[in-house]
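Participant: fold the following.
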Amino acid sequence: MQPGVGAGRETPTDAGGTRPYRSPIREEAARVTRARIRDAAAALFVEHGYVGTTVRHVAERAGVAGRTVFTVFPGGKSELFHAAYDEALARSGARQETDVRLDTVATTGVDRILDEMTGYSVDLLERAGALMLVAIESAGADEEMREFARQAAADTAANAMTLAEGLAAHALLRPEISVQHAADVLFTVVSPQVHALLRRECGWDVETYRSWVTRTLRASLA
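Facilitator: Next comes the predicted model:
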């Protein structure tokens, strides 16, 4: 083998030491393979559920060997699900804190705030709602999915309460609407279950669904 050629190649550093050889082409190929496997898993989870999807199915859909899936995702299905979910959140921008600028409610008005709430929620559900529903539907058969669904519901309920409290603090709820009632409405209207019923089962397009969410929140709270 020629010096410096092969997977174990090392190159000198300025300090006189060595560093592992890095190939941008290989790194890009690895990134593409990881994305292909992750996206294949996401599609299969939605189509067949978490329990009904196997690593073999993922490998076949992604066009790779089963051992490749485990090399890239050593945690198997669990790691695949979380990678798919994290990617969905990243695409929707949902890693950022749910922020509808409640500190400026007094000047922007309730309609603007409800529009922001709706926009954030619909974008999140369009990207990640199907995987949220996978966890909910698989909760009875898989302990990890049960815990995931429980934590997701708890986080959603906490966000809904924060938003309801902000609306109440700026006197934007009708007098007869309690903070808890408002939080319950927010939690339910923008739930992955309702999203799936209207978008998938009833066949609503996204703009019809978005408009319905906005009108329903406005009629129910303000």
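Participant: when you work out contacts or count neighbours from here on, use the C-alpha atoms and nothing else.
Facilitator: Noted.
Participant: please name the residues that touch Asp39.
Facilitator: If you count contacts by Cα atoms under 8 Å, 6 or more residues apart in numbering, Asp39 has them with Ala84.
Participant: which helix or strand contains it?
Facilitator: In this assignment (DSSP states H and E), Asp39 forms part of helix 24-48.
Participant: in that helix, what counts as buried?
Facilitator: Burial within helix 24-48, assessed by neighbour count using 16 or more other Cα atoms under 10 Å, is assigned to 33-46.
Participant: now, among those, which is nearest to Tyr85?
Facilitator: Each of those was scored against Tyr85 by Cα to Cα, and Ala42 proved nearest at 7.9 Å.
Participant: for Thr68, see how far away the closest residue in space to Ala152 that isn't next to it in sequence is.
Facilitator: For Ala152, ignoring the flanking residues on the chain, the nearest one in space by Cα to Cα, 6 or more residues apart in numbering is Met132 at 7.9 Å. Between Met132 and Thr68 the distance is 26 Å, computed by Cα to Cα, to the nearest Å.
Participant: another one to check against the first:
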Amino acid sequence: MREPVKGTSEAGRRRESRARDTRLRVIEAGVRLFIERGYVPTTVQAIADEAGVAPATIYQAFGTKQAILAAALDLTIAGDDTPLALLQRGWVAKAAQEQDAHRQLRLIIEGATQVAARTAPLKAVMRDAAATDPAARELILQDHERRHRTQEGLVDVLIEHRRLRAGTSRSRAVDTFFALVNSHTYDLLVTQRGWTMTHWQDWLIDLIEHDLFGTTI
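Facilitator: Model (predicted):
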């Protein structure tokens, strides 16, 4: 997504603010339509109509529909349009400062599962689109890599002051977290099997405590 040139004058700042508001309106319209209609049936014209802008505005700001999907994914991962990486978010900093190991794990799981729940509908759309759209397949692969790097950072928070269970490497710990804490597991257990969010989180905490650290709560 192209970023606007930052204005130094009052008029420039107003233009920048309007451009940001327009981009956010387009992305939010994209999220709604992708989830309601699917990625392939949703056209740039439909997104423009939903957002109340001209298609030319979308092409100028994003270039392609795939770029809108990528921006929509970024927005749902973060939960807002503040330009902060996930590992820079307040809930991660709070967990990093927590001295109690069990409480720290709960804070990490609560934050990560909220991201998984928030992104689940859009990621289901992406998986459907990937069957026919190479751009969607590539975006899924990029998302997997990014999520793995992010969750590597979360595991590093957990192991900064704790030892992993004997025989468990850092790489194995990250892969375990990656396999368990994701939107697909959320879909399986919460959406399809009717687990509550709390039930899912407690299950994850028990598994991770045992598998990574060899302890139970």
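Participant: am I right that the residue nearest to Ala152 of the first structure is in contact with Pro192?
Facilitator: Yes. Using Cα atoms under 8 Å as the test, Met132 of the first structure is close enough to Pro192 to be in contact (6.6 Å).
Participant: please say which of the two ends up with more neighbours.
Facilitator: Taking neighbours as other Cα atoms under 10 Å, Met132 of the first structure and Pro192 compare with Pro192 leading, 24 against 21.
Participant: what residue in the second structure is paired with the more buried one?
Facilitator: With TM-score structural alignment as the criterion, Pro192 of the first structure lines up with Ser183 in the second structure.
Participant: find the nearest non-adjacent residue to its match, please.
Facilitator: Ala116 (4.3 Å).
Participant: follow-up on the earlier one: what sits against the residue nearest to Ala152 of the first structure?
Facilitator: Contact partners of Met132 of the first structure, counting by Cα under 8 Å, 6+ apart, are Ala149, Ala152, Pro192.
Participant: okay, those in a markdown table with distance to Leu80 of the first structure and secondary structure next?
Facilitator: As requested, the contacts of Met132 of the first structure are arranged in a markdown table below (distance: Cα to Cα, whole Å; DSSP: H, G, I helix; E, B strand; the rest coil):
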| residue | distance to Leu80 of the first structure | secondary structure |
| --- | --- | --- |
| Ala149 | 16 | helix |
| Ala152 | 17 | helix |
| Pro192 | 20 | helix |
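Participant: who's in contact with the equivalent of Ala42 of the first structure over in the second structure?
Facilitator: Aligned counterpart of Ala42 of the first structure in the second structure: Val31 (TM-score structural alignment). Listed by Cα under 8 Å, 6+ apart, the contact partners of Val31 of the second structure are Leu69, Ala72, Leu122.
Participant: at 10 Å what do you get?
Facilitator: Contacts for Val31 of the second structure were tallied using Cα atoms under 10 Å, 6 or more residues apart in numbering; they are 25, 38-39, 47, 68-69, 71-73, 75-76, 121-122, 125.
Participant: what does Leu86 of the second structure give?
Facilitator: Contacts of Leu86 of the second structure were listed using Cα under 10 Å, 6+ apart, and they are 74, 77-79, 92, 111-112, 115, 147, 150-151, 153-154.
Participant: the same query, at a cut-off of 7 Å, please.
Facilitator: When contacts are counted by Cα atoms under 7 Å, 6 or more residues apart in numbering, Leu86 of the second structure touches Ala78.
Participant: got it, and Ser169 of the second structure?
Facilitator: By Cα under 7 Å, 6+ apart, no residues touch Ser169 of the second structure.
Participant: and Ser9 of the second structure, how many neighbours?
Facilitator: For Ser9 of the second structure, the number of neighbouring residues by other Cα under 10 Å comes to 9.
Participant: on that earlier part again, show me which of the contacts of Val31 of the second structure is closest to Leu105 of the second structure.
Facilitator: Proximity of these to Leu105 of the second structure was ranked by Cα to Cα; the top entry is Thr76 with 22.9 Å.
Participant: which residue in the first structure aligns with the closest one?
Facilitator: With TM-score structural alignment as the criterion, Thr76 of the second structure matches Ala88.
Participant: thinking again about what came up before, the contacts of Val31 of the second structure in helices, which ones?
Facilitator: Of the positions in those, Arg25, Ile47, Ile68, Leu69, Ala71, Ala72, Leu73, Leu75, Thr76, Pro121, Leu122, Val125 sit in helices, assigned by DSSP state H.
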